[in-house]
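Participant: Sequence and predicted structure below; questions after.
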Amino acid sequence: MPFTLADFDYALPPELIAQAPLAQRSASRLLVVDGDRRSDSRFVDLPQWLRAGDLLVMNDSRVLHARLLGRKDSGGQVEVLVERLLDHNTVLAQVRASKSPQAGSRLRLEGELDVEVLGREGEFYRLRFADDAAELIERHGRLPLPPYIERQVEAPDELRYQTVYARERGSVAAPTAGLHFDQDMLAQLRERGVGIAYVTLHVGAGTFQPVRAGKLTEHRMHTERYVLPPATAEAIAATRAGGGRVVAVGTTSLRTLESAALDGGSKAPPENPAALDSPPGGPKNTGDGPACFLKVGAGETALFVTPGFEFKMADMLITNFHLPKSTLLMLVAAFSGMEEIRSAYRHAIAARYRFFSYGDAMLLHRRREQ
């Protein structure tokens, strides 16, 4: 029987929603899930769960100051949340106002930015800034903390709602699995022989949109841009050839890898199917693995992953705990197994783990029947 939205619901005590980061990035807890086995650990102990020859793939997207407040030229209040940069001075954005702004009207944002409304595209608006949109947004906008963080942005958020390796501007939400890494952790991993490679996926405002369709087949994801560099494809190929495991840091990295595999391309990352199909941490198989090719370079993805999806690229996934009925919860259930994730979430709630963006982390192994 096909899954419905109700299959991905759960009751979360509100006090478990983390409202602020811990004093140290790597001080969070880590729940390790490998089939029906669970281990309560700490993120600082992550290197012990990995081995030389493994590869971490991280999303280096940087969060924009994408939230801007202002008024329409008619005087009504307006809130703008940039979805994505389209070109030098044009963006796609959510616009909240008592009455929808019309094409040709202007918005006065943050008291000094004049923005023209070019038109509507579905639930988003195309807006044109007078100059470099990215620069103006960074200079005048506000950090867009998720709506479940019920407080105003504070000075520490400017650092803590970015990963330490963020460099490519374009997201309106942090790739939160990466928030747990600090420079000491990255150094420890390299010392242990764990490789690190990067992709870029700019997270859109649609990441906070609930799934409204009762039938999952009717839900449509928002399109997001990604880049998979040649060096990352080469690192994945080398990892496969050496028998290592590919560990996606965050659902955004995982979606990038799987989208690049589905899109195809000239690079063929895994030449070692035994490593691809081996149970993480267990003995290697000798059977044939799935053939897949990575598209190198830029692309766009609206990939919606639900249970039954055949993963080709990642053996393990580092991720935070996700909202009920969210596409991200569906993705992790597809990756590690529906019952395994249900059980893990029940355990996390009982053990008082911290949830969502500033919360604790999970290290998930790919389900073994794949």
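Facilitator: On my side now, so go ahead. Quantities reported herein were computed from a predicted structural model and do not represent experimental measurements. Numbers count the residues shown, from 1 in each chain.
Participant: can we go C-alpha only for contacts and neighbour counts from here?
Facilitator: OK.
Participant: shouldn't G359 be in contact with S26?
Facilitator: No: using C-alpha atoms under 8 Å as the test, G359 is too far from S26 to be in contact (11.2 Å).
Participant: Secondary structure element holding the residue nearest the centre of the chain?
Facilitator: Taking C-alpha atoms, centre = their mean, the centroid of the chain lies closest to T252, which sits 3.3 Å from it. Using DSSP states H and E, T252 sits within helix 251-263.
Participant: Pull the residues that contact that helix.
Facilitator: Helix 251-263 is contacted by residues 57-59, 175, 199-201, 203, 226-228, 248, 292-296, 299, 301, 303, 311-314, 317, 319, 328, 331 when judged by C-alpha atoms under 8 Å, 6 or more residues apart in numbering.
Participant: then this one, side by side with the first:
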Amino acid sequence: MKLADYSYDLPEFRIAKHPPEERGTSKLLIYNQGNIGHHNFGDISQELPKDATLVFNDTKVIPARIIMHRDTGARIEIFLLEPLRPSTSHEVIMTSEKTCTWKCMIGNARKWKENTTLSHPTLNFTATRTGKDEVTFHWEEFSFSELLEEIGKIPLPPYIHRDVEEEDKDRYQTVYSKMNGAVAAPTAGLHFTEKIISDLREKGVHTEYLTLHVSAGTFQPIKTDNITEHPMHNEQVWIQKETIEKLIASTQTIAVGTTSMRTLESLYWFGVRLEQGIEEFYIKQTDPYTFSAVDKRKALQNVLDFMNNKGINQLGGQTEIFLYPGYQFKICEGLITNYHMPNSTLILLIAAFIGDDWRKVYQEALDNDYKFLSYGDSSLLIPKSNN
């Protein structure tokens, strides 16, 4: 499978550099089993069937960019990637006090030697480079979450090409974000307002939440000609027992965003792993292409039984699931998503979901002046039954 087959021409002026003036006013392209229509996102409740289940990712973007300076004046940027100590759990490490260690991407790294410390000019806060991509922080007051609110910056995607502005603190965050840990927003959710969600519930659409902490790997370009050779990043996921019960009963499950979809499909494959007697919730990128499929409800019931046996109401795991053309989706019958970069893992997911019609959808969006990427317009995709 060649990467070049999943390219398209995306002019720079089609990339949204700012969100729309008002949340929820974006364009909405609806692809329904081959047919395409154009709508306003604010009217999405009128376009979804009653009794559908929308699944949202409630991760919250953390101010993951920390700017420090050496005594020489050299600017060092520390980008938080993954928590290491005292816990690898985002929820735990964000409440830590006094010290914590993260895997980081370091900008201007050659100017910052290992085992040397940088100090903040106004706060009692230091950063010590304890490894090639490892930084240990020390501070006196606050939780780490509160500290980041003071010194960190929201990490906008690299293709936006501008500095963070005040509006980004609010607009690069979903209205339902709750669980600290993402370094990129689950952007399909940025269109939803409290009113739109209320309209959906009034109609009888069910709303459920799970968590995938979006990592910087979401922007990682594919560098292999054969897409199956691309090494997929892994991300933390969390899902409640009650949500799994609702998924078993759901007649039509629609993922809000590719991160929700990847979590739901990972949950299915964890159920398959349990069928094989494997209790570790770590979905490898090859799992969907090596394990034999089982019935959707059987897989989800396996997970529910596992949680009941363990006496837990929340399930945590890791996934590096890679969904590309040829994959048969197990949980999701629909997807709400923005428009993605050419030659990316996300465009491969779209091509896997709606087949070759992804080109038709993207050309239609380009022809009708849709904005692309994180702050861009939206789509609702319902695949043909034979995809």
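Facilitator: It's in. Values in this document were obtained by computation on a predicted structure and should not be read as measured data.
Participant: ok so, going back, the helix holding T252 of the first structure vs the second structure - mean distance after superposition?
Facilitator: Once the two structures are superposed, the average separation between helix 251-263 of the first structure and the matching residues of the second structure is 0.7 Å (mean C-alpha distance after the TM-score superposition for the first structure).
Participant: What segments of the stretch 101-250 of the second structure are strands?
Facilitator: Counting by DSSP state E, counting those that start in this stretch, the stretch 101-250 of the second structure has these strands, from start to end: 117-119, 125-131, 134-143, 152-153, 179-182, 206-212, 235-240.
Participant: Would you mark the buried spots in the last one?
Facilitator: With burial defined by 16 or more other C-alpha atoms under 10 Å, the residues of strand 235-240 of the second structure counted as buried are 235-240.
Participant: Check the longest one too.
Facilitator: Residues of strand 134-143 of the second structure classed as buried under the neighbour-count rule (16+ other C-alpha under 10 Å) are 134-139, 143.
Participant: ok, which stretches of the stretch 201-350 of the first structure are helices?
Facilitator: Counting by DSSP state H, counting those that start in this stretch, one finds helices in the stretch 201-350 of the first structure at the ranges 230-241, 251-263, 273-277, 327-336, 338-350.
Participant: so the second one matches what in the second structure?
Facilitator: Mapped onto the second structure using TM-score structural alignment, helix 251-263 of the first structure covers residues 258-270.
Participant: before we move on, what about the fourth one?
Facilitator: Residues 345-354 of the second structure are where helix 327-336 of the first structure lands when matched by TM-score structural alignment.
Participant: quick one, which of the strands of the stretch 101-250 of the second structure is nearest to H191 of the second structure?
Facilitator: Proximity of the strands of the stretch 101-250 of the second structure to H191 of the second structure was assessed by C-alpha to C-alpha; the nearest stretch is strand 206-212, lying at 15.2 Å.
Participant: In the first structure, what stretch matches the closest one?
Facilitator: So strand 206-212 of the second structure is aligned with residues 195-201, judged by TM-score structural alignment.
Participant: Please report how far the counterpart of Q19 of the first structure in the second structure lies from F372 of the second structure.
Facilitator: Matched to the second structure by TM-score structural alignment, Q19 of the first structure sits across from K17. To F372 of the second structure, K17 of the second structure is 9 Å away according to C-alpha to C-alpha, to the nearest Å.
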